[in-house]
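Engineer: Here's a sequence, model it:
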Amino acid sequence: MIDLYYWTTPNGHKISLFLEESGLPYRVHPINITRDEQFQPDFLKISPNNKIPAIVDHEPRDSGEPLSVFESGAILLYLAEKTGQFLPHDLRGRQEALQWLFWQMGGLGPMAGQNHHFSKFAKEKIPYAITRYVDETARLYGVLDKRLADRAFVAGDQYSIADMAIYPWIVPHAWQSQNLDDFPALRRWFEAVKARPATQRAYALVERINPDAAKK
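Structural biologist: A predicted model of the protein is given here:
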């Protein structure tokens, strides 16, 4: 059993996508970051950086004590290695998937996150900051569009943890002032991932956990 400490953010969705795809049994523990629940002492024991998502695996492969993992990219890699799913086994395929996983972690996520902050949440609207992060998000969308021009998924022909990491950060493309019509290969991929039954189940959690967000 996997305990998933989750909120309805792009990084939270990454892990619910994997769990729904893999069929691993899991329980959701909502951590409402709008109420600062990520600072609760019990949660900090699992996620010392006070960020969601985090997991506790009660059946780790070494048969030892329950194992906690924080950081969404690390969780995706852990779950892929635990199950043998969604990460190629050959050397080159594995490196393709990992490179794009880290591309999301180090590029798309932070830049789109700053885009969200300055465009939607900052009390003071700073034109330079908004333009900087909207433009950088567009550049990254262009990189991804080019990557997807000749392959079904980010790492090749098979759906992988790279796709799971990237997709939730494309979902709020309107917030990021991006038009998917400008990125045809990206749009094709986006619609394919969106149509997956596991994706639909993962995003259905929003209505149960955070219905206010589901209405937006």
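Engineer: switch to C-alpha atoms for all contacts and neighbour counts from now on
Structural biologist: Noted.
Engineer: Could you name the helices and strands sitting against the lengthiest helix in the chain?
Structural biologist: The residue-count maximum for a helix in the chain (DSSP state H) belongs to helix 127-147. The helices and strands touching helix 127-147, judged by 3 or more C-alpha pairs under 8 Å, 6 or more residues apart in numbering; DSSP states H and E, are helix 109-116, helix 184-194.
Engineer: Name the residues that touch that helix?
Structural biologist: 107-108, 111-112, 114-115, 118-119, 154, 176-178, 183-186 (C-alpha atoms under 8 Å, 6 or more residues apart in numbering).
Engineer: repeat that with 6 Å
Structural biologist: 112, 115, 118-119, 183, 185-186 (C-alpha atoms under 6 Å, 6 or more residues apart in numbering).
Engineer: before we go on, could you also do this sequence so I can check it against the first one:
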Amino acid sequence: MIDLYYWTTPNGHKITLFLEEAGLPYTIFPINIGKGEQFQPHFLDIAPNNRIPAIIDRAPADGGEPVSLFESGAILLYLADKTRKFIPGTLRGRADVLQWLFWQMGGLGPMAGQNHHFNTYAQDKIPYAIDRYVRETGRLYGVLNKRLADREFIAGDYSIADMACYPWIVPHERQSQNLDDFPHLKRWFDAIAARPATLRAYEKAQQINALPSVGDEESRKILFGQNAGTVK
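Structural biologist: Model prediction:
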């Protein structure tokens, strides 16, 4: 039913988490971003921003032609609406989930991503940049920790907000964060890590790309050397 164009990144993991939780049938089409497969014409037809993940829903709820989407947050929301799972049906409950989904998309993901880049991938280690993004990542962990002080999951029940945030917390050590400093977040993190759907999703990731890394100069150029001229 769902074609998933995927690679083993936090944004990719969001979608496998949902699909495993919801029990939707899906087929993974690996897009090896280190080899430049995200620039293949057939993928750009689905994902014009040349980023994973993307999906094609071949059985949309309206019974019409297949629906293609890119952007992980948009995909999570679409799938939640399609299945009526992992998002509340009430106005206030839905708004609560959406604000935290957007918080991840606009804050936790981009800031942790820059943390990864300057801490791990950048050949020139710039202390100001490293400190800037490590501190901001820590601040965002603090926001999430405070939010979880009086509730099991981010918006009460397990939802797409949790699925969006969890994969960005998985590489906490690489982000120079200690989960023991954030006890409510740690409790939440451990609970999600133990869910059977989470275990299945990350097992599939291991089968596709057991050692995710940027291991050579060609991969670095592909991933970090893009500009306006690469958009064709």
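Engineer: now what about the TM-score between them?
Structural biologist: Once superposed, chain against chain, the TM-score is 0.98 (TM-score structural alignment, normalised by the length of structure 1); 213 aligned residues with a C-alpha RMSD of 0.8 Å.
Engineer: Quickly compare the helices and strands packed on helix 127-147 of structure 1 and say which is most buried.
Structural biologist: Comparing these by mean neighbour count (mean count of other C-alpha atoms under 10 Å), helix 109-116 ranks first with a mean of 20.
Engineer: After superposing, tell me the mean distance of it to structure 2.
Structural biologist: Following superposition, helix 109-116 of structure 1 is found to deviate from structure 2 by 0.1 Å on average (mean C-alpha distance after the TM-score superposition for structure 1).
Engineer: tell me the angle of that helix relative to helix 127-147?
Structural biologist: Using axes from the mean of the first three to the mean of the last three C-alpha atoms, to 10 degrees, the direction of helix 109-116 of structure 1 lies 140 degrees away from that of helix 127-147.
Engineer: Next, report how far helix 109-116 of structure 1 is displaced from the centre of its chain.
Structural biologist: Helix 109-116 of structure 1 has its C-alpha centroid displaced from the chain centroid by 13 Å (C-alpha atoms, centre = their mean, to the nearest Å).
Engineer: same thing with stretch 129-147 of structure 2?
Structural biologist: 17 Å.
Engineer: Residue 133 of structure 2 and residue 175 of structure 2, how far apart?
Structural biologist: Relative to residue 175 of structure 2, residue 133 of structure 2 is positioned 9 Å away (C-alpha to C-alpha, to the nearest Å).
Engineer: So for the two, which sits in the more crowded spot?
Structural biologist: residue 175 (26 against 23; other C-alpha atoms under 10 Å).
Engineer: That one belongs to a strand?
Structural biologist: No: Residue 175 of structure 2: not assigned to a strand; according to DSSP: H, G, I helix; E, B strand; the rest coil it is coil.
Engineer: corresponding residue for it in structure 1?
Structural biologist: Counting by TM-score structural alignment, residue 175 of structure 2 corresponds to residue 176 in structure 1.
Engineer: Tell me who's in contact with residue 101 of structure 2.
Structural biologist: Applying C-alpha under 6 Å, 6+ apart, the residues contacting residue 101 of structure 2 are residue 161.
Engineer: Distance of it relative to residue 42 of structure 2?
Structural biologist: For residue 101 of structure 2, the distance to residue 42 of structure 2 equals 29 Å [C-alpha to C-alpha].
Engineer: repeat for residue 95 of structure 2
Structural biologist: From residue 95 of structure 2 to residue 42 of structure 2 the distance is 35 Å (C-alpha to C-alpha).
Engineer: same thing with residue 50 of structure 2?
Structural biologist: When residue 50 of structure 2 is compared with residue 42 of structure 2 (using C-alpha to C-alpha), they lie 11 Å apart.
Engineer: And residue 26 of structure 2, by the same measure?
Structural biologist: Distance of residue 26 of structure 2 to residue 42 of structure 2, given as C-alpha to C-alpha: 19 Å.
Engineer: To which residue of structure 2 is residue 133 of structure 1 aligned?
Structural biologist: In structure 2, residue 133 of structure 1 lands on residue 133 (TM-score structural alignment).
Engineer: How about the contacts made by residue 164 of structure 1?
Structural biologist: Contact analysis of residue 164 of structure 1 by C-alpha under 6 Å, 6+ apart lists residue 14.
Engineer: helix or strand for it, which one?
Structural biologist: When elements are assigned from DSSP states H and E, residue 164 of structure 1 belongs to helix 161-170.
Engineer: buried stuff in that helix?
Structural biologist: Within helix 161-170 of structure 1, the residues that count as buried by 16 or more other C-alpha atoms under 10 Å are 161-170.
Engineer: returning to that earlier point: nearest to residue 21 of structure 1, out of the helices and strands packed on helix 127-147 of structure 1?
Structural biologist: Among those, helix 184-194 comes nearest to residue 21 of structure 1, with 11.4 Å by C-alpha to C-alpha.
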